[in-house]
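Enquirer: predicted model follows, preceded by the sequence.
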Amino acid sequence: MTRMRADLLALTDDSLITLANRGILKRAVKENASAPPELSESPDGTVEAVFADGTRTTLTTGVTLEAAPCTCGSTTVCRHRVMVVLHYRRKATVRDAEVGSAATESVSDAVVETAESAAGSATAESAAATEEQDVAAIGETRSAGVELTATKPWTPAEFSDDQLRELLGTRAFAAARKAHRAGYRATVHRATPQDPVAAVELSAVTVRFLVPGDLGYARADASRGARPDAIALAVWAFRVADAVDPAADALEVTVGNAADGSAAVTATESVPTPLADLLNDGVAHAGPALPAIFSAALRTLDAASARWPHDALVDLLDQLAAYRDRSARHDPLLTATLITELVARQRASTRDWVPVLGTEEAASTPLRHLRLTGLGARITGDSESRTVETYLAHPEARIVLTLPVTTAIPDGSTPPSAAALAARRTGSARLGDLAAGNVVTESAIRSANRSVRLSNSRVARTSVLPSTGDWSTLPPELLVGDLDAEAARLTTLAPAVIRPRVRGESLRAVVVDHVDEIRYLPGEQRLEATLHAPTGTATISQAHTGAAPGALDALAHTLSGEAGSLRYIAGSLTRQHGRLLLHPTAVVAGQTVHVPCYASATHTVPSTTALNPKDPLTEAITAALSLTAEVPHRGIRHLPPTWYTRAAESARALRRVGLHTAATTLEALGHSLPTASPVQALHLWATTHLRLQLTADHL
């Protein structure tokens, strides 16, 4: 009996879409149902197919699908090649069923009868499968190659450097070696029964190994020629992951030598001095020269490719500008957090932990054919601008991409309505359609922080199809059914001030069992509800904003079930003051994806209101954070005597609820600030604020 081709059996529907596209797969499924090709397989494994119109396709062992000869003349993966793989897989399924049936004949007559009945049922179901079932059931047809992987684990780390050099070429391999010397971070995803394709997420590109043991089927989602080094970087990431923890399904690793980041470390040393001046004078009293000094530090960080401090400093400069312009987007607590982050990253970089600087991150990378799922949007803004962030799940990469679009509001003009923002276009697609649809694009350009933009191109187009809200096919990294497990995962993360600065990091889709306790908090202008997943609960929390005036009403309407049975809710999942909070961006009710921020105020919030119960622990830590945030806002030189009195009272409150270390740190800050030098004061203050911030995150 000829052994079947493991490489062809390992090509799932999802892999075929990657190699060709969804349209070709659908057409191949449809034509296979009516006129499948005649297949023959030689002893050396060569598969030859003859179609009714005379077209011949030959799949030779060791030759990838793109390189396989087909008389149709197509230079890419045509429908004939895809049809051969689909038909070959189906024959393998029937053959496995027959072998399984024959193997059970020696057991007993009763077992034989049961086995024959099951085999007949399976064959009938296989023959009656529709096009939609074939396309939707990605990975359902398990191949001999995949089953072999389950019993004998395979890892891309097995590929040698010689194989990589031969595949990539000398120049691309040299570029990969240079990136390796600089050091980089990667998230490794091993093959699992749910997703048999091993993958590695790099800074701005994802590499997938579609066929076990075949380097020719390694694919990066960057445009052709954009990241030729990515496959080598992914293989080396697997080597590190296998050495660190060979059993973990997913693992974040640091690869290469971080010592080459010395230029970026030096660049971060340009930041503390102006930060100390800002802390001393205060945001409210910052002189006109300070933003210019920060701009010089910004250029230094950019030249050294220190992405994360660079982005944090950009946000800090925006906060300074917002205060100067008396904009509502200025937030003293956010300003304090950004200063703390810059200090924390500079400290970590001096301890040979250069990945906190993001030096390995590419500024932007054009991506090739992508299939994305809209997970809603969020609108923010003030009297000067409106920003829409659209969230798009990238299932193959197991991440969420964020598409930000900012619209300036001319002086004296009326801000655009939520409906008008939904109608705005980016590339060729409307923002509202992207947030609630299924997206196929060839014009995406991804940045290091997982933001993405769609370019205008007649060749590389973007199409959006309406979604019925079937998010069940999202990978487990993005679809949450166990909120208790997700809460536990969040506690294991490194502090946000030294994690990679990526947008949409906490965006998830949550499976809904039911929602109850819908309540409105009038003092905070906030709607809350309790979300019950199949396992665990979370608090849905949405605050009113003038940028999206109908969001609260629409959210209350969908949560009540009046728009249809609740199936999923997408949003940012965070832990705050001991609670798991979900800030929603989209709700699937019935067969419709609702995006609350785009809704008009046509519904009313629940008439029942509630007050948040006061928790002494939360109150103490919140008051302390507010107190320390006053320091960079007012400036050390401008702190009134009452600040020191309130600091002592806040320390006593922290000690009463058992937070003794936080209390001692705050007391030390109050005693030292008047006499410390500006740089010493900066580090004393940052240590105190950071401790309070981490305590609040882990309550």
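Expert: On my side now, so go ahead. Numbers count the residues shown, from 1 in each chain.
Enquirer: could you use CA atoms for every contact and neighbour count after this?
Expert: Noted.
Enquirer: check the secondary structure at Thr406 for me.
Expert: strand (DSSP: H, G, I helix; E, B strand; the rest coil).
Enquirer: and it, how far from Glu384?
Expert: 10 Å (Cα to Cα, to the nearest Å).
Enquirer: next one: Ala97
Expert: Distance of Ala97 to Glu384, computed by Cα to Cα: 66 Å.
Enquirer: can you check Glu38 too?
Expert: Distance from Glu38 to Glu384, by Cα to Cα: 66 Å.
Enquirer: so between these two, which is more surrounded?
Expert: Glu384 (17 against 13; other Cα atoms under 10 Å).
Enquirer: check the burial of the residue nearest to that one when sequence neighbours are not counted by counting its neighbours.
Expert: Of all residues not flanking Glu384 in the chain, Ile409 sits nearest, at 5.0 Å (Cα to Cα, 6 or more residues apart in numbering). The local packing of Ile409 (other Cα under 10 Å) involves 16 other residues.
Enquirer: the structure to be compared is supplied as follows:
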Amino acid sequence: MTDAGTSTAVRPDLLALTPETLAALANRGLVKRATKELDAGTVPALTTDPDTTVRARFADGTTAALPPGTGLDEGDCSCVAPGVCRHLIALVLAHQRVAAADPGSAPAAFTDWSPGGTGDAALAEAVGARPLAAARRTFERGYAAVVHRPSPDHPEPRVELPTCAVRFPVPGEIAYALTDAAAALRGEVVALAVWAFQAADAMDTEERSVPVQVGGRPTAPATTLPALDAAVGLADELLAEGVAHVGPVHGGALARAGAALTTASLHWPAGALAELTDQLTAYADRNAHYRPESVAALLTELHARRRAAAHPGVLGTREAGDTPLRRVRLVSLGCRVHGTAQSLVSEVYFAHPGAGTVLVLRKTWTAPEGKELSAHQLATRRVLATPLGSLATASLVSESVRRTPSRALTVARGRLGTTTITPVGAAWTELPDPLLVRDLTALTAGWDGRPPRLIRPRVEAEAVHVVALSQVESVGYDPAEQRLEAVVRDAAGTRALVTSEYRPECPGALDALADALEGGATHISGSLHRSGGGVRIDPLAVLTPAGTVVPDLAAGDGSTALAAVGRRPSEPLTAALDEAMSAMAAVPHSGLRHLNVPARARIDEAATALSRTGLTRAATLLRAFTETLDDGAMPNQEALAVRSGAWLAAQLHLLVSSELRSSGAGSGA
């Protein structure tokens, strides 16, 4: 029992520690044990020193103390347990119960505060000299971050760093900061998060979520980035010769250039070059992964990032290659499978509630010689010593994962024993905003003003969320497009269109999706996109009263008869832009040196269609490109440069116009 005659002055920092925060600082088991002991009457005697140090004496003689201005890990306990022990947890919980029993106590009011108010001296005391020195080196190089200021609905200030998140659950006390980074990196990333808040505080904006560029020197112009210049030069060679005419030597050169970009910490161009190399390999192998439109977009992205290199965040400069995460809890949002019968790629998507992000675990599966694979067969294949089908509907707690700047997950070899996997249950319903979306209109409003996708950070699963459903209005199948379409409403009543196309590698997916939507679906996970003024959901999984359904891994041969859906009329502006981009994609496929007459004629027809729909600027740029092709002679380097510049100008305009069109921001750029 608590001593009746002792003083127990209230410590606001201890009152702010919720059970969830305590579990993150220690572990859930210790919190449950300490709570159970208090409920059973094993209550320590509490006293408070003049400096507000809270002390607890337990019946077995164990003593514990928590000084002010320090975290739990700096507390003192006479027991032999390392780190944060159950006695320190019990001290906090007992202090909270004493404060709650005071008739004059009141619920804590929301505190609008910024960790950026922490001075260097206090920061050094909180994180230590060595971590602070490491953080200073990162600061000198510069780094990007997203700062989330507190609000009544989300009272914890939070920072998204390139490879981890940091949150501050106790107002005015950075010592209690929580991060998903490994313990050895905690002090460094806390300092980086504090400096990110300082940068946001210096900005003239009232926005709750603020992207910032912290420290560093101004990014050098593209002409002084030799690795990027070399990569763009190889891209120009590919545009000139065409995918159909370059050999394996060019693919090897692209791979080496990508490695040089990674070494130079130019992570986003490196990612684009890696995808471009994969496209060349797919074409050489006659693999269905090859898409001319993807090649065209990747070549354009490399040039766009070079042109915008001086702007923060465009190159991914100086972001850590990857970061080991401490004990982290992840919630699976389903699985996407794509590829061919000979080679399939599975992507399991995990929500990270503590960071408010989605991470991706990717694995490639190759069929034995002479055999074929289907997505359903992968359901029994093991990842993290667990069948893929189980992993795609599970919660994962691990001390073995690492996170890349693009939010991909990797697993440390030989440490699977530090990973536990349990069924996902109702974990989707407990996800925080914006992982769990109840109002699609509010979510998509936050997308306005973003830079074009061509120069945004290359973040995996950028648009993946869980949407709470209030109604499934209709489910139908369009046989002409081989596409399932369903009209649903979110919890706020906003309509959205769920669309999923038939893929031969996942023959049972559409049947399973239709059954799940018609079986009382309450939530759906997937990639969200604005389309035609509304929201389109590309589904990953569906939560029903019977459990979680992952359509891509479902059994079946696709023979179930589905109700037909009426054909949706083609939207003229979107159709014209799509055809123009498809026509222009023939250029890097065949090459500027080898573009044939039918390909030129198709571009002319696309320009005419653009004019008819009012996209005159796009039409003018396409015609300007075709005019550079009038001379039938083999082009010299000067002529190639002119053609390349005209193609890039048109392609940039088309890609950005298409993005603006799909977002509802306008009819063109």
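Expert: Sure, I can see it. For clarity, every value in this text was computed on a predicted model and none was experimentally measured.
Enquirer: thinking again about what came up before, the residue nearest to Glu384 of structure 1 is in contact with Pro415, isn't it?
Expert: Yes: under the criterion of Cα atoms under 8 Å, Ile409 of structure 1 makes contact with Pro415 at 6.1 Å.
Enquirer: between the two, what contacts are shared?
Expert: The contact sets of Ile409 of structure 1 and Pro415 overlap at Ser383, Ser385, Arg386 (Cα atoms under 8 Å, 6 or more residues apart in numbering).
Enquirer: buried subset of the residues you listed?
Expert: For the shared contacts of Ile409 and Pro415 of structure 1, a neighbour count by 16 or more other Cα atoms under 10 Å gives the buried set as Ser383, Arg386.
Enquirer: distance to Ile569 of structure 1 and secondary structure for the shared contacts of Ile409 and Pro415 of structure 1 - can I get that in CSV?
Expert: Formatted as CSV, the shared contacts of Ile409 and Pro415 of structure 1 follow (distance: Cα to Cα, whole Å; DSSP: H, G, I helix; E, B strand; the rest coil):
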residue, distance to Ile569 of structure 1, secondary structure
Ser383, 30, coil
Ser385, 28, strand
Arg386, 24, strand
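Enquirer: show me which of the shared contacts of Ile409 and Pro415 of structure 1 is closest to Leu202 of structure 1.
Expert: Nearest to Leu202 of structure 1 among the shared contacts of Ile409 and Pro415 of structure 1 is Arg386, at 31.1 Å by Cα to Cα.
Enquirer: and the closest one? What does it align with in structure 2?
Expert: With TM-score structural alignment as the criterion, Arg386 of structure 1 lines up with Leu344 in structure 2.
Enquirer: which residue, neighbours along the chain excluded, lies closest to its match?
Expert: Closest residue in space to Leu344 of structure 2, ignoring its immediate chain neighbours: Trp365 at 5.1 Å, by Cα to Cα, 6+ apart.
Enquirer: ok, the one you found - how many residues close by?
Expert: 16.
Enquirer: any idea what it aligns with in structure 1?
Expert: Per TM-score structural alignment, Trp365 of structure 2 is aligned with Thr407.
Enquirer: Leu30 of structure 2 too?
Expert: Match for Leu30 of structure 2 (TM-score structural alignment): Ile24.
Enquirer: average offset between whichever strand or helix holds its match and structure 2?
Expert: Here Ile24 of structure 1 sits within helix 22-34, counting by DSSP states H and E. Here the mean offset of helix 22-34 of structure 1 against structure 2 after fitting is 2.0 Å, by mean Cα distance after the TM-score superposition for structure 1.
Enquirer: what does that helix contact?
Expert: Under Cα under 8 Å, 6+ apart, the answer for helix 22-34 of structure 1 is 13, 16-17, 78-80, 82-83, 86-87, 131, 134-135.
Enquirer: closest to Ala485 of structure 1 among the residues you listed?
Expert: The shortest approach to Ala485 of structure 1 among the contacts of helix 22-34 of structure 1 belongs to Asp13, at 30.0 Å (Cα to Cα).
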